[in-house]
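Student: No sequence on hand, only this structure:
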């Protein structure tokens, strides 16, 4: 008879410790949620600040409108703000980058994407 292991039924059993508190997975989930919440909060705050400042920029353009002649242009296939600015640079008497920014402000564009058929206003200062 082989007895490789004898079990003593009177021996103290190993006590398993119960872990109370936060597990690693719960901590990671909390940090991700916390970060996402503050990211969205800051986006909301900065979006409302940006909308307020955009309105002031447009008011400044309207205030300077008497000194500007505005030319209406219909966007054609293949046009971009840069190409339009190069085309009207001499009439506007500004460098191309500044004219792109002026066109964006006057037309209330958030970025440089324009579409064929779209009507844009090009600022031309009075001589």
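Tutor: Nice, thanks for sending it over. Here the structure is a predicted model, which is why all the values come from computation and not from measurement.
Student: can we go C-alpha only for contacts and neighbour counts from here?
Tutor: OK.
Student: Okay, buried residues for the longest helix belonging to the chain please.
Tutor: Longest among the helix segments of the chain by residue count, using DSSP state H, is helix 24-63. Using 16 or more other CA atoms under 10 Å as the test for burial, helix 24-63 gives no buried residues.
Student: And here is the other one:
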């Protein structure tokens, strides 16, 4: 049993529209919300979550801040050590 040609075209169009929507949506949400960076001296007990939470506005996702900290400091993973200096992006809370 073969699939009708129109079904293949329809499937391709649906997938194409979905991908286009996803790409456009990613560009819109990828805008940099950070106003500036600060230097943070890592202390015993600090975690990326704790540091990011202290510098992220109430409306922003802490996970995004963590990813940005990892990116701008060129970290290989989420392991940090006391004495390490990190650049931390800051989102000013406008509320």
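Tutor: That came through fine. Being a predicted model, the structure only gives us computed values, none of them experimental.
Student: ok so, going back, helix or strand next in line after the longest helix of structure 1, which one?
Tutor: strand 68-74 (DSSP states H and E).
Student: That following strand vs structure 2, mean deviation?
Tutor: Mean deviation of strand 68-74 of structure 1 relative to structure 2 after superposition (mean CA distance after the TM-score superposition for structure 1): 1.2 Å.
Student: Beyond that strand, next helix or strand please.
Tutor: Following strand 68-74 of structure 1 toward the C-terminus (DSSP H and E): helix 81-87.
Student: counterpart of that next one in structure 2, which residues?
Tutor: Using TM-score structural alignment, helix 81-87 of structure 1 lines up with residues 48-54 of structure 2.
Student: what's the mean distance for the matching stretch versus structure 1?
Tutor: Looks like 0.9 Å for stretch 48-54 of structure 2 (mean CA distance after the TM-score superposition for structure 1).
Student: hmm, back to that, now do the longest helix of structure 1 against strand 68-74, angle only.
Tutor: 120 degrees (axes from the mean of the first three to the mean of the last three CA atoms, to 10 degrees).
Student: which secondary structure elements does helix 24-63 of structure 1 contact?
Tutor: Counting contacts by 3 or more CA pairs under 8 Å, 6 or more residues apart in numbering; DSSP states H and E, helix 24-63 of structure 1 is packed against helix 96-106.
Student: and the next element down the chain from the helix it packs on?
Tutor: Toward the C-terminus from helix 96-106 of structure 1 - assigned by DSSP H and E - lies strand 119-125.
Student: Fine by me, we can end here.
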